[in-house]
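Asks: Below are the sequence and a predicted model for it; my questions follow.
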Amino acid sequence: MQGVRPITLAVREGWPIHALIHRSGGALSRWALELLSAVETLQVAMADELLEELAEKETELIAVVGQRPDDLARVGGDLVVVFDRPTSPGNLGTLIRSADAFGASGMIVTGHAADIYDPKAVRASTGSLFTLPVIRADRTPSGLPGRVVGLDEEGTVELAELDLTGPTTLVVGNETHGMSAAWRAACDVVAYIPIGGGASSLNAAAAGTVALYETARQRKSHRPH
């Protein structure tokens, strides 16, 4: 991975840093020099053009970071986001970023899906992948918190009419086909987000972000002053 914020967060949160690869030509920034001094790991100098090819853009340093286990206990908390079979790494990373920003305790990515460690997902999360517990699951896990709320344009109740202040699991479906039959059956309620204009629907990550914002808004209003 690359970028000041993602690498800094990965180091701060204790992710295993297997190697730091930096350019061999030209001066390094103060941040890169301090990182190389502070992190005890394999350090490799690489020709600039090879580093750019590896990173798919111009950069001075990339990190090789180990993955964490897909343990449901890591998610915990009273607001969990499920992304069912996302195909776009960009959408996946964007929803991870939104879940982190709006107070989710973790995310579960289910089924045959984009990889949470895909470089595009990591970049789209802007580092939130390293602060929010995110795990992968082959099937519908048990023991999810509270009411399970699915999002679908043909839902039976408007999202804003639901009480989202208690323990909640928000389920966002695949970008093209929506939730799987198994997840739809697991939902206690399926909600829709009213939209206007010429749009036929919201992007999956956008819909999840709206639902997370509504949940955060309700919880903030519900807290005693």
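Replies: Right, received. Where do you want to start?
Asks: C-alpha only now, for contacts and for neighbours.
Replies: Noted.
Asks: Please identify the helix or strand for the residue positioned nearest the centre of the chain.
Replies: Nearest to the mean C-alpha position of the chain, by Cα atoms, centre = their mean, lies I96 at 1.8 Å. Here I96 sits within helix 89-101, counting by DSSP states H and E.
Asks: For stretch 183-200, measure first residue to last.
Replies: The straight-line separation of the ends of stretch 183-200 (Cα to Cα, to the nearest Å) is 23 Å.
Asks: what do you get for stretch 121-137?
Replies: From its first residue to its last, stretch 121-137 covers 17 Å (Cα to Cα).
Asks: Same question for stretch 132-150.
Replies: By Cα to Cα, the extent of stretch 132-150 from end to end equals 21 Å.
Asks: again, but for stretch 191-206
Replies: 15 Å.
Asks: Apart from its neighbours in sequence, what residue is nearest R123?
Replies: Nearest non-adjacent residue to R123, counting by Cα to Cα, 6 or more residues apart in numbering: G93, 7.1 Å away.
Asks: Longest helix in this structure, please.
Replies: helix 204-222 (DSSP state H).
Asks: Identify the residues contacting that one?
Replies: Outside helix 204-222, the residues that touch it by Cα atoms under 8 Å, 6 or more residues apart in numbering are 91-92, 94-95, 98-99, 102-104, 151, 159-160, 163-165, 170, 172-175, 193.
Asks: 6 Å instead?
Replies: 91, 95, 98, 102, 164-165, 175 (Cα atoms under 6 Å, 6 or more residues apart in numbering).
Asks: Find the pair from these with maximum spatial separation.
Replies: Using Cα to Cα, the contacts of helix 204-222 reach their maximum pairwise distance at T165 and E175, which is 26.6 Å.
Asks: can you give me the helices for the protein?
Replies: 4-12, 30-38, 48-55, 89-101, 119-124, 181-186, 204-222.
Asks: Below is structure B, check it against A:
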Amino acid sequence: MADVDPTPREDLVGVGPWPGGEAAWPDDPRYDAELLAEGDRRNVPDEFRYWSVEAIVAELDTRRHPLHVAIENWAHDFNIGSVVRTANAFNVAGVHVVGRRRWNRRGAMVTDRYLHVEHHPDVEGFVERARGEGLAVVGVDNVPGSVPMEGFVWPERCVLVLGQESTGLTPPMQEACDVVVHITQYGSTRSINAGAAGAIAMHSWVLQHVPHPSP
């Protein structure tokens, strides 16, 4: 079944049923019959209109970037959903939840269905997985010894690790990181929202490793 999000005014987003009725439906297995019949109100790019979730994931898998994102989840951090949604926007190869399995999915707005999300009960298991994939482990936290993200050369194959906003990366995770970077701040607040920090870090990696068309 397609992941159609109900909305009080369906005319605000998406498209209606495929014009011409069932007789005019495209002969393509990527298309979802329910969406063709009822319309596609999902927040997806036009190229994926009427496609099934499975078909979209399969196509995204051909375009994934060699970047992974991890976040420690020891107190059900509500920022995880925001991080997942951003990870979808940048089409990362994988998202890793370290600690508690359950997390607040509301902020992800069903984007987790288009990603490969893995759970690791502890830091050791996560690090073993990262090393097995040949990923550098890059922490994001403003702790002593961290280096400014500005000017940092991101490894192409890496996993950026976010801690919880209140406590940051745990000592075991800091110890496991190859390097910890921080976002330079200029105001009176010591920390930056974990969801925002994740978006900044992912975009910083993209600027260095993903070709962009000239304006």
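Replies: The structure has been received and is ready for your questions. As the structure is a computational prediction, the values presented were derived from the model and not from experiment.
Asks: TM-score for these two?
Replies: The TM-score (TM-score structural alignment, normalised by the length of the second structure) is 0.62; 157 aligned residues with a Cα RMSD of 3.2 Å.
Asks: give the contact list for the aligned residue in the second structure for the residue nearest to the centre of the first structure.
Replies: Residue pairing (TM-score structural alignment): I96 of the first structure is matched to V84 of the second structure. Residues near V84 of the second structure by Cα under 6 Å, 6+ apart: A108.
Asks: same question, L162 of the second structure
Replies: 71, 140.
Asks: Do a quick rundown of the strands in the second structure.
Replies: 65-73, 92-99, 117-120, 136-140, 147-148, 158-162, 179-182 (DSSP state E).
Asks: Average offset of the second one relative to the first structure?
Replies: What that stands for is strand 92-99 of the second structure. Taking mean Cα distance after the TM-score superposition for the first structure, the mean distance separating strand 92-99 of the second structure from the aligned residues in the first structure is 0.9 Å.
Asks: tilt between that strand and helix 194-209?
Replies: 150 degrees (axes from the mean of the first three to the mean of the last three Cα atoms, to 10 degrees).
Asks: Could you check how far strand 92-99 of the second structure is from the centre of its chain?
Replies: Relative to the centre of its chain, strand 92-99 of the second structure is centred 8 Å away, using Cα atoms, centre = their mean, to the nearest Å.
Asks: Likewise for the first one?
Replies: Computed by Cα atoms, centre = their mean, the chain-centroid distance of strand 65-73 of the second structure equals 8 Å.
Asks: Adding distance to I135 of the first structure as columns, could you present the helices of the first structure in JSON lines?
Replies: Below are the helices of the first structure laid out as JSON lines (distance: least, Cα to Cα, whole Å):
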{"stretch": "helix 4-12", "distance to I135 of the first structure": "16"}
{"stretch": "helix 30-38", "distance to I135 of the first structure": "27"}
{"stretch": "helix 48-55", "distance to I135 of the first structure": "24"}
{"stretch": "helix 89-101", "distance to I135 of the first structure": "11"}
{"stretch": "helix 119-124", "distance to I135 of the first structure": "13"}
{"stretch": "helix 181-186", "distance to I135 of the first structure": "17"}
{"stretch": "helix 204-222", "distance to I135 of the first structure": "17"}
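Asks: Tell me which of the ones you listed sits most buried.
Replies: helix 89-101 (a mean of 24; mean count of other Cα atoms under 10 Å).
Asks: re earlier: and the longest helix of the first structure, how far from the second structure on average?
Replies: So helix 204-222 of the first structure averages 1.6 Å relative to the second structure (mean Cα distance after the TM-score superposition for the first structure).
Asks: buried stuff in stretch 145-157 of the second structure?
Replies: 146-147, 149, 154-157 (16 or more other Cα atoms under 10 Å).
Asks: For T110 of the first structure, find the nearest of the helices of the first structure.
Replies: Closest among the helices of the first structure, using Cα to Cα: helix 181-186, at 9.8 Å.
Asks: counterpart of the closest one in the second structure, which residues?
Replies: Going by TM-score structural alignment: helix 181-186 of the first structure matches residues 171-176.
Asks: got it, and stretch 203-213 of the first structure?
Replies: Against the second structure, stretch 203-213 of the first structure falls on residues 193-203 (TM-score structural alignment).
Asks: Tell me the spacing between the closest residue to W31 of the first structure other than its chain neighbours and G127 of the first structure.
Replies: Leaving out its chain neighbours, the residue that sits closest to W31 of the first structure by Cα to Cα, 6+ apart is V4, at 7.8 Å. For V4 of the first structure, the distance to G127 of the first structure equals 9 Å [Cα to Cα].
Asks: swap in F83 of the first structure?
Replies: Distance from F83 of the first structure to G127 of the first structure, by Cα to Cα: 18 Å.
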